[in-house]
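# This is a predicted model, with the sequence first.
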Amino acid sequence: MHQAACYPIGTPGQPWGEAERAQWRALQQPRRSYRDEVVTAIDQLGAHFEVVHYGQLDDPPERYPLLALRSRRWDQALPGALVTGGVHGYETSGVHGALQFLRLHAERYAGRVNLLVAPCVSPWGYAHIHRWNADALDPNRSFRADSPAQESAALMALVAPLADQLLMHIDLHETTDSDETEFRPALAARDGAAHVPGSIPDGFYLVGDAANPQPGFQQAIIAAVARVTHIAPADANGQIIGSPMVAPGVIHYDVKRLGLCAGMTNASYTTTTEVYPDSPRTTPAQCNAAQAAAVCAGLDYALAHR
């Protein structure tokens, strides 16, 4: 079945052009406040971290500042760690898990590591509860030279001076039921492709770098998160979202080739988290705590094995 036919925009089998993208864009409306829910929380952390304004997205009448927080006492002798959230803006716990890490846990790493945290890379996506940006582009497939996504390009410019100095980069994501009901059908329609229905894993998992898998690092994070929420099992084919499970709760992608955020640096330890917020076995608070626990476990392992 050509699932693109079921999507209300476009012609089955034909990629979208400018008219279809404009039609899609006209349907998107803000559904929550980035300023009230994210910018305010970042401002509240300003007493303890340096707030970095590294760009702005203009969507008249709205303007979305791109904000990061970094250690105030930056020490060039220390290793660096990058935490990113909200690359897909609709993935709520990626944003609020990053903020929770800063609020509750970051102080214990003071004097041990330089922290750079971008809690909400895609604020338009956050406000509109969407995977894509306002141009119907996926920011998490756009971390490459000459990126077409403003959000991705701005973050790469911010991180570029540190790209070879980072010990760790952890990118915080969610896999949601809406991936299957909305975003994968929309992707198929946009690209003029067939949508093959899939399944959503019930639980937390990690996407490691196939070129630099770091199994000890991945399993340290899985062990820590398992104390907060459940870990996704493999499906009947031994896979998670179509990729072989290489260790409990871990799959691999070629992150640099795919243009994923986790591949934007040369950090020794990298991973992408995936929380499942729609499970009846977890809560939003647990999802946020799981993301914060993943950051802590990743830092603890990386610092112990540098």
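Everything's here; your move. Residues are numbered from 1 along each chain as shown.
# contacts and neighbour counts: CA atoms only from here.
Will do.
# Which stretches in the stretch 201-306 of the chain count as strands?
Here the stretch 201-306 of the chain has its strands, by DSSP state E, counting those that start in this stretch, at 205-209, 239-240, 243-244, 250-253, 269-275.
# Confirm residue 53 sits in a helix?
No: counting by DSSP: H, G, I helix; E, B strand; the rest coil, one finds residue 53 to be strand, located in no helix.
# I figured it was touching residue 68, is that so?
Yes: applying CA atoms under 8 Å, one finds residue 53 in contact with residue 68, separated by 6.6 Å.
# So between the two, which is more surrounded?
residue 68 (23 against 12; other CA atoms under 10 Å).
# can you tell me which residues contact the closest residue to residue 78 other than its chain neighbours?
Spatially, and ignoring its direct neighbours in sequence, residue 78 is nearest to residue 113 (5.4 Å; CA to CA, 6 or more residues apart in numbering). The neighbours of residue 113, taking CA atoms under 8 Å, 6 or more residues apart in numbering as the test, are 78-81.
# Filter the residues you listed down to the buried ones, PyMOL style.
Selection command for PyMOL covering only the buried members of the contacts of residue 113, criterion 16 or more other CA atoms under 10 Å:
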select buried, resi 79+80+81
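# dropping in the other structure now:
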Amino acid sequence: MRYKQAIAYDDANFKEVSMQRQYPIGTPGVPWGKTEKQQWLERQSVKRSYNDEVVSQIEQLKHAFETAEYGQLHYQTQDYTLYALTTSHWNENNPTVLVTGGVHGYETSGIHGALDFASTQAKKYEEQYNFIILPCLSPWGYETINRWNPDAIDPNRSFYDNSPAQESALATQFVLQKSNNILCHIDLHETTDSDNSEFRPALAARDGKENHNWNIPDGFYLVGHTQKPAAEFQKCVIEEVKAVTQIAPSDINNQLIGVPIEQFGVINYDGTALGLCMGMTNAPYVTTTEVYPDGKNATPESCIVGQVAAICGALKFLQSNSRPSY
């Protein structure tokens, strides 16, 4: 994909020098209509298989979890079935831990991290917690390696009433019907180089705004919720992940993705106001993980290990601290 002017960085601090770009769809300064969204959709193509790479793994976990088809996504290109894994011996007296992956379908380690946790770690904690695991909320995004759904909507900005994103609405409906006793929610994500090369320019073009990229953090970091930051909880997660992969250092402005850090490896967003997945419940402990799969020391395996460590770090904190009342 070609742009009017490439972005440049200085090697020492990855400081952005130029952001002037012309996205190949639409008119600068004019939000997209149906025609531009259709042009964008026609540029997308399937690059990998949701059934072969995700559903097949869910099928292998039927002996350990209840598997539920919690909805169908109906698009002009294809229909998709959405799956959840839940604790097979559900105990109403136990609090629930929610794990979500693939809200942005292109963020691969979030999906496979959720599945790996379900396969290798979840049983260790099932006497204390019920689990709801939604491994891949956006299967079309997974297949086409996209941040948006086919309607050019970002599911991770769409967790609110009357959501325009099927992915967000169906996930919220299932989770809230399954449990009103959710103690913790870990939402698994990645920050990739394609955020700057494709997704942020596309967002600016779609909305008719000027593009502003951010410095991509080199490593793992967390996004907490400003309404319930839970600093010690976030710290415990970071400490657990630090043992297996690199934590992203802040930039020269003491920020990550343009947001001031709250503590080492942690920034905060208002997840509810922004319609983020981590704001979908009233859980007192919530966090969004961010892994950098494009780092020179990163591998697909190390990214998955980091995601699993984050979930285990969250559970470690819960086990060591008194449970809040609901």
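Looks like it came in fine. This is a predicted model, so every value here is computed, not measured.
# quick one, which of the strands of the stretch 201-306 of the first structure is packed in tightest?
strand 269-275 (a mean of 28; mean count of other CA atoms under 10 Å).
# That strand - contacts with which helices or strands?
For strand 269-275 of the first structure, the elements it packs on are strand 166-174, strand 205-209, helix 284-304, judged by 3 or more CA pairs under 8 Å, 6 or more residues apart in numbering; DSSP states H and E.
# To residue 5 of the first structure, which of the ones you listed lies closest?
strand 166-174 (27.1 Å; CA to CA).
# Now check the second structure for the residue matching residue 109 of the first structure.
Taking TM-score structural alignment, residue 109 of the first structure has residue 125 as its aligned residue in the second structure.
# just to revisit the earlier point, show only the entries of the contacts of residue 113 of the first structure found in strands.
Assigned to strands by DSSP state E, the following of the contacts of residue 113 of the first structure qualify: 80-81.
# now the contacts of residue 113 of the first structure as TSV including distance to residue 99 of the first structure?
Listed next are the contacts of residue 113 of the first structure as TSV, based on distance: CA to CA, whole Å:
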residue	distance to residue 99 of the first structure
78	22
79	21
80	18
81	15
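# Among the contacts of residue 113 of the first structure, find me the one that's closest to residue 161 of the first structure.
Closest approach to residue 161 of the first structure among those (CA to CA): residue 80, at 11.5 Å.
# What's that closest one aligned with over in the second structure?
Using TM-score structural alignment, residue 80 of the first structure lines up with residue 96 in the second structure.
# ditto for residue 135 of the first structure
Residue pairing (TM-score structural alignment): residue 135 of the first structure is matched to residue 151 of the second structure.
# Where do the helices of the second structure begin and end?
Assignment of helices within the second structure using DSSP state H yields the ranges 34-42, 50, 56-59, 108-120, 139-144, 166-178, 194, 200-207, 231-242, 300-320.
# could I get these as TSV with mean neighbour count and distance to residue 217 of the second structure?
Output for the helices of the second structure, formatted as TSV (neighbours: other CA atoms under 10 Å; distance: least, CA to CA, whole Å):
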stretch	mean neighbour count	distance to residue 217 of the second structure
helix 34-42	14	28
helix 50	21	28
helix 56-59	14	30
helix 108-120	24	16
helix 139-144	24	23
helix 166-178	18	27
helix 194	15	13
helix 200-207	21	15
helix 231-242	20	15
helix 300-320	21	14
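# Tabulate the strands of the stretch 201-306 of the first structure (JSON lines), appending distance to residue 23 of the first structure.
Below are the strands of the stretch 201-306 of the first structure laid out as JSON lines (distance: least, CA to CA, whole Å):
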{"stretch": "strand 205-209", "distance to residue 23 of the first structure": "33"}
{"stretch": "strand 239-240", "distance to residue 23 of the first structure": "34"}
{"stretch": "strand 243-244", "distance to residue 23 of the first structure": "34"}
{"stretch": "strand 250-253", "distance to residue 23 of the first structure": "33"}
{"stretch": "strand 269-275", "distance to residue 23 of the first structure": "31"}
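# wait, which of these is closest to residue 34 of the first structure?
Short answer: strand 269-275, nearest of the strands of the stretch 201-306 of the first structure by CA to CA, at 20.9 Å.
# mean offset of the closest one relative to the second structure (after superposition)
Following the fit onto the second structure, the mean deviation recorded for strand 269-275 of the first structure is 0.3 Å by mean CA distance after the TM-score superposition for the first structure.
# so where is that strand in the second structure?
Counting by TM-score structural alignment, strand 269-275 of the first structure sits on residues 285-291 of the second structure.
# and if you look at stretch 241-251 of the first structure?
The aligned range for stretch 241-251 of the first structure is 257-267, by TM-score structural alignment.
# Please apply the same query to stretch 188-201 of the first structure.
Under the criterion TM-score structural alignment, stretch 188-201 of the first structure matches residues 204-217.
# Could you pull out the buried residues of that stretch?
For stretch 204-217 of the second structure, by 16+ other CA under 10 Å, it's 204-208, 210-211, 213-217.
# which ones are touching residue 28 of the second structure?
Applying CA under 8 Å, 6+ apart, the residues contacting residue 28 of the second structure are 22, 205, 208-209.
# tell me which of those residues is nearest to residue 119 of the second structure?
residue 205 (40.5 Å).
# ok, the closest one touching residue 33?
No: Residue 205 of the second structure is beyond contact range of residue 33, at 11.0 Å (criterion: CA under 8 Å).
# Tell me which residue of the second structure matches up with residue 122 of the first structure.
That one, residue 122 of the first structure, aligns with residue 138 by TM-score structural alignment.
# measure its match to residue 264 of the second structure for me?
As defined by CA to CA, to the nearest Å, residue 138 of the second structure lies at a distance of 30 Å from residue 264 of the second structure.
# more crowded one of those two?
Ranked by neighbour count (other CA under 10 Å), residue 138 of the second structure and residue 264 place residue 138 first, with 29 against 17.
# Please determine how far the more buried one is located from residue 208 of the second structure.
As judged by CA to CA, residue 138 of the second structure and residue 208 of the second structure stand 25 Å apart.
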